[in-house]
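Undergrad: sequence unknown, structure follows:
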């Protein structure tokens, strides 16, 4: 495991400012999948009181990137396409977990899938993304 991955799984990590700012912890990280979790606070919600769609997309994107890093090691990647489908609202006080796994790995492009669960029981969103080795 790379130095970055060893550091990002620590409860008080300082290597990923986005995850730290959102209060996200990496609860699982191995060759099979990555799981990122957080408690939804009022500061993450939009005007209607639900978790902002952009925050959901960010959680899914970060989970997918970490699934790639855990599987492939020290590789530099960039998201080139991200599609998110939203199914259920997430509110302040809910707990969410973004689980991601590598679906297909090509020479240059990597396809990854992810899902966001609300309170461990309700599917809130699903995503598929294509990453490129850079």
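TA: Arrived safely, thanks for sending. Quick caveat: nothing in here was measured; it's all calculated off a predicted structure.
Undergrad: C-alpha from now on. contacts and neighbour counts both.
TA: Noted.
Undergrad: Contacts for the host helix or strand of residue 64 next, please.
TA: For residue 64, the host element (DSSP states H and E) is helix 53-72. Helix 53-72 is contacted by residues 1, 5, 29-36, 44, 75, 77, 79, 82, 84, 98-102, 112-116, 125, 127, 129 when judged by Cα atoms under 8 Å, 6 or more residues apart in numbering.
Undergrad: Could you give me the buried positions within that helix?
TA: Of the residues in helix 53-72, 53, 56-71 count as buried by neighbour count, 16 or more other Cα atoms under 10 Å.
Undergrad: Pasting the second one now:
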């Protein structure tokens, strides 16, 4: 992966750069080596049977923010894979909520990276979930 051009395409919101982000309509808010923020405007299409936004959607938002943060710490030719991810759900997200996934570095090695994230409801900055993850660099 050519990391810098890829991150530029994400920052510029170019369709096709990340099909998963396109599908969920996740948009960048802030991108850098110390913090990544992605936004997801939830809809009824993301609700589970009880009418709440599915927990996997929040986990995906956190995972994408953390993975992209890791890319700022890698050289070209490398990508990341999630080795382990934990989520703590604190409050429910409702369809119609705008969600912000914020990722921060904890310990960034050359191969293994420890990252944390939180998922916030934009309108009141309420923390809905927290995540910790370990990523591994793969590639050349």
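TA: That came through, no problem. What you are looking at is a predicted structure, and each value in this text was computed from that prediction instead of being measured.
Undergrad: Specify, as a residue range, where the helix holding residue 64 of the first structure falls in the second structure.
TA: The aligned range for helix 53-72 of the first structure in the second structure is 55-74, by TM-score structural alignment.
Undergrad: Also stretch 24-31 of the first structure?
TA: So stretch 24-31 of the first structure sits over residues 26-33 in the second structure, by TM-score structural alignment.
Undergrad: So for that stretch, what gets flagged as buried?
TA: For stretch 26-33 of the second structure, by 16+ other Cα under 10 Å, it's 26, 27, 28, 31, 32.
Undergrad: Mind telling me the two of those residues farthest from one another?
TA: 26 and 32 (16.6 Å; Cα to Cα).
Undergrad: Next, count neighbours for the closest residue to residue 3 of the second structure other than its chain neighbours.
TA: Of all residues not flanking residue 3 of the second structure in the chain, residue 76 sits nearest, at 5.1 Å (Cα to Cα, 6 or more residues apart in numbering). When neighbours are counted by other Cα atoms under 10 Å, residue 76 of the second structure registers 15.
Undergrad: Can you tell me how far residue 76 of the second structure is from residue 129 of the second structure?
TA: Separation of residue 76 of the second structure from residue 129 of the second structure (Cα to Cα, to the nearest Å): 32 Å.
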